[in-house]
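Asker: Mind looking at a prediction? Sequence and model below.
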Amino acid sequence: MTINILVPVKRVVDANVRVRVSSNGSIDTTGLKMSLNPFDESAVEKAVQLREAGVASKVTVITCGTQASQDVLRTALAMGADEAVLIDTSAATATLDSLAVARLLNAHMASREYGLVLCGKQAIDGDIGGVAAMLAALLDWPQALNAGALSADGTGWSVMCDDDTGTATWLLEGPAVVSADLRLADPRRVTLPSIVKAKQKPLAIVDATTLAIDLTPQSHIVKLSDPPVRQPGIKVADSAALIAALAERRVFDQAGVTA
């Protein structure tokens, strides 16, 4: 089975940077280090591994955003992706939600043939994780979310995913949408020679307005706030004291468990 793989990626604040909500209730990313979303890194790595194993013939990375998003596309190219596409959403980028992204990806795929869409299960900025499922619905393709393992199986895909009871292995027939957990693949180190080579690989820029997609957001952020300050813990002398402390704070009652 030799197919083309599409890997949607996103530019987010680096995972090692601690963001703060400003006094006006927004997050200002000016001056903050931006990087490729970690879950998308795992997806890119797995896609490249599949191509190296002969399962895929080409890996295309794609993102929706401004011209600044070219940097994460170049990172993905340096990891081994073959080509990149930027759907330039310009002013609409600030309010771009999961459904709008899924619609843009679906429009892009209408004129191209892919056998697998492999993306991160969520972006670390919004943590919504809705693009994969929405895109699968638009394409009418089978889907597998939170994948920790993926392999080709005949004309389909064998995918191990987390579920409510632990893990489950699914067999998806034909083209499919799979979202990656961090366990799917450990991203390779990007070397200087690979960065230089990535500058020579094709990067297409598509104006979102040419796709005739309504980018009006269907979801809105009601409020942003920093998490409450964590209270200091306590030390207990033994297990009896621990049980007494838990009972005093009625921890099991709050969890819905009868003591």
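Answerer: Arrived safely, thanks for sending.
Asker: going forward, measure contacts between C-alpha atoms and count neighbours the same way
Answerer: OK.
Asker: For Asp82, give its distance to Cys64.
Answerer: 18 Å (CA to CA, to the nearest Å).
Asker: do the same with Ala132
Answerer: For Ala132, the distance to Cys64 - CA to CA - is 14 Å.
Asker: now the strands for the stretch 151-259 of the chain?
Answerer: For the stretch 151-259 of the chain, strands defined by DSSP state E, counting those that start in this stretch occupy the ranges 156-163, 166-173, 176-180, 203-207.
Asker: taking those together, which one is wrapped up most tightly?
Answerer: Across the strands of the stretch 151-259 of the chain, the average number of neighbours (mean count of other CA atoms under 10 Å) peaks for strand 176-180, which reaches a mean of 26.
Asker: so that strand versus strand 156-163, what angle?
Answerer: For strand 176-180 against strand 156-163, the angle by axes from the mean of the first three to the mean of the last three CA atoms, to 10 degrees is 40 degrees.
Asker: Strand 176-180 packs against which elements?
Answerer: If you count contacts as 3 or more CA pairs under 8 Å, 6 or more residues apart in numbering; DSSP states H and E, strand 176-180 packs onto helix 38-52, strand 116-120, helix 131-139, strand 143-153.
Asker: out of the ones you listed, deepest packed?
Answerer: strand 116-120 (a mean of 28).
Asker: list the helices and strands that strand packs on?
Answerer: Using 3+ CA pairs under 8 Å, 6+ apart: strand 116-120 touches strand 3-8, helix 38-52, strand 176-180.
Asker: Need the helices and strands packed on strand 176-180 in a markdown table (columns: distance to Pro232).
Answerer: Below are the helices and strands packed on strand 176-180 laid out as a markdown table (distance: least, CA to CA, whole Å):
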| stretch | distance to Pro232 |
| --- | --- |
| helix 38-52 | 31 |
| strand 116-120 | 35 |
| helix 131-139 | 38 |
| strand 143-153 | 34 |
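Asker: Out of those, flag the one nearest Phe252.
Answerer: Counting by CA to CA, Phe252 lies closest to strand 143-153 out of the helices and strands packed on strand 176-180; the figure is 29.2 Å.
Asker: Can you check what angle separates that closest one from helix 38-52?
Answerer: 20 degrees.
Asker: Of the strands of the stretch 151-259 of the chain, which is nearest Thr2?
Answerer: strand 156-163 (11.3 Å).
Asker: another one to put next to it:
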Amino acid sequence: MSGLRILVPVKRVIDYAVKPRVNRTQTGVDTNVKHSMNPFDELSIEEAVRLRERKTPVQEILAFSAGPAKSADIIRTAMAMGADRGIHVQCNEGEELEPLGVAKLLKKVVEGEKSDLVILGKQSIDDDAAQTGQMLAGLLGWSQATQASKVQIEGDSVTVVREVDGGVETLKAKLPMVITTDLRLNEPRYASLPNIMKAKKKPLEKKTLKDYGLDTAPRLKTVKVTEPPARKGGVKVDDVDGMISKLKELGAL
């Protein structure tokens, strides 16, 4: 088998440590806050790099993102972590791509770059859709394994361990394949300063949606976004009888 051509999609999202706030117009959340790479995508880049470090034949690791101009920073971070080059499809600020549109776009990239393995986060923490990987596998007609907690590749055979409600499940499939990553897969490395400087010299190709000739118009419309209701404070009880009485009063018993 020749070296793997791995595609790793990465997304710029509101940093996981920032508490989202609904904007004044109630059309979405306030995006004028710190952004970073989607945590599940960090796992994907790390796993692709680790496959190479485990002596799995890897010809190239390509980081890809579609989003506003600042998404290029996320691709640079991916390259500092070990990706070889990047492609940035620049969208207008506020132009959101739905999972199906992203899957169609990734299909075009896979075909153009002749990728044979796609590793992507199981979901992004902004919309929590968890649909893109499955849609991409369906469009490509490839095998898929979701929520991977362990990945092993021998030749063209891929073994993926994933956690399920009853324990763990082990899947085997042949390349080409789509894998989505879960939090137990690995611990992403920090991009060191020397690698950040080297990433600035790695090729980053700029494209637009028109270059791919796709219809990515939204099919869904957000009607309204509101804050969840504030939680009411708890009450203290003196003993078990008091707790039972309170639960009956609340209709819990």
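Answerer: Thanks, I have it. Note that the structure is predicted; figures quoted are calculated from it, not measured.
Asker: Superposing both, give me the TM-score.
Answerer: The TM-score (TM-score structural alignment, normalised by the length of the second structure) is 0.91; 250 aligned residues with a CA RMSD of 2.0 Å.
Asker: Pro193 of the first structure: which of the helices and strands packed on strand 176-180 of the first structure is closest?
Answerer: Taking these one by one with CA to CA, helix 38-52 is closest: 17.2 Å.
Asker: compared with the second structure, how much does the closest one deviate?
Answerer: Mean deviation of helix 38-52 of the first structure relative to the second structure after superposition (mean CA distance after the TM-score superposition for the first structure): 0.7 Å.
Asker: what packs against that helix?
Answerer: Against helix 38-52 of the first structure (3+ CA pairs under 8 Å, 6+ apart) you get strand 3-8, strand 56-65, helix 70-79, strand 116-120, strand 176-180.
Asker: winner for burial among these?
Answerer: strand 116-120 (a mean of 28).
Asker: what stretch of the second structure does that one fall on?
Answerer: With TM-score structural alignment applied, strand 116-120 of the first structure matches the range 117-121 in the second structure.
Asker: Following superposition onto the first structure, what is the mean distance for the matching stretch?
Answerer: Relative to the first structure, stretch 117-121 of the second structure is 0.6 Å off (mean CA distance after the TM-score superposition for the first structure).
Asker: circling back to that earlier point, of all the helices and strands packed on strand 176-180 of the first structure, which one comes closest to Pro217 of the first structure?
Answerer: helix 131-139 (13.6 Å).
Asker: Provide the contact partners of the closest one at residue level.
Answerer: When contacts are defined by CA atoms under 8 Å, 6 or more residues apart in numbering, helix 131-139 of the first structure is touched by residues 98-99, 101-103, 105-106, 119, 121, 142-143, 145, 176-179.
Asker: redo that, cut-off 6 Å
Answerer: 98, 102, 177 (CA atoms under 6 Å, 6 or more residues apart in numbering).
Asker: Just give me the mean distance for that helix relative to the second structure.
Answerer: Averaged out, helix 131-139 of the first structure is 0.5 Å away (mean CA distance after the TM-score superposition for the first structure).
Asker: That helix vs strand 143-153, what angle?
Answerer: Using the same axes, to 10 degrees: helix 131-139 of the first structure against strand 143-153 is 80 degrees.
Asker: if we can go back for a sec, got JSON lines for the contacts of helix 131-139 of the first structure, with distance to Gly233 of the first structure too?
Answerer: Formatted as JSON lines, these follow (distance: CA to CA, whole Å):
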{"residue": "Ser98", "distance to Gly233 of the first structure": "38"}
{"residue": "Ala102", "distance to Gly233 of the first structure": "43"}
{"residue": "Val177", "distance to Gly233 of the first structure": "43"}
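Asker: Looking at the residues you listed, which is nearest Ile221 of the first structure?
Answerer: The closest of the contacts of helix 131-139 of the first structure, once distances to Ile221 of the first structure are taken by CA to CA, is Ser98, at 12.8 Å.
Asker: Need the nearest residue in space to that closest one, chain neighbours excluded.
Answerer: Of all residues beyond its chain neighbours, the one nearest Ser98 of the first structure is Val131 (5.1 Å), with distances taken as CA to CA, 6 or more residues apart in numbering.
Asker: Gln122 of the first structure now?
Answerer: In space, Gln122 of the first structure is closest to Gly129, 4.0 Å off (CA to CA, 6+ apart).
Asker: Next, work out how far apart Val118 of the second structure and Leu140 of the second structure are.
Answerer: Between Val118 of the second structure and Leu140 of the second structure the computed distance is 11 Å (CA to CA).
Asker: Start and end of stretch 73-86 of the first structure, how far apart?
Answerer: 8 Å.
Asker: ignore the last one, stretch 45-64 of the second structure
Answerer: 11 Å.
Asker: For it, give me every contacting residue.
Answerer: The contact list for stretch 45-64 of the second structure (CA under 6 Å, 6+ apart) reads 3-10, 82-88, 188.
Asker: quick one: which of the residues you listed is nearest Val158 of the second structure?
Answerer: When these are compared against Val158 of the second structure (criterion: CA to CA), the nearest one is Leu4, at 12.1 Å.
Asker: can you tell me which residue in the first structure aligns to that closest one?
Answerer: Match for Leu4 of the second structure (TM-score structural alignment): Ile3.
Asker: Turn the strands of the stretch 151-259 of the first structure into JSON lines, including distance to Ala53 of the first structure.
Answerer: Formatted as JSON lines, the strands of the stretch 151-259 of the first structure follow (distance: least, CA to CA, whole Å):
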{"stretch": "strand 156-163", "distance to Ala53 of the first structure": "14"}
{"stretch": "strand 166-173", "distance to Ala53 of the first structure": "19"}
{"stretch": "strand 176-180", "distance to Ala53 of the first structure": "18"}
{"stretch": "strand 203-207", "distance to Ala53 of the first structure": "24"}
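Asker: is it fair to say Asn106 of the first structure lies in a helix?
Answerer: Yes - with DSSP: H, G, I helix; E, B strand; the rest coil as the criterion, Asn106 of the first structure is assigned to a helix.
Asker: now it: how far from Leu139 of the first structure?
Answerer: On the measure of CA to CA, Asn106 of the first structure and Leu139 of the first structure end up 7 Å apart.
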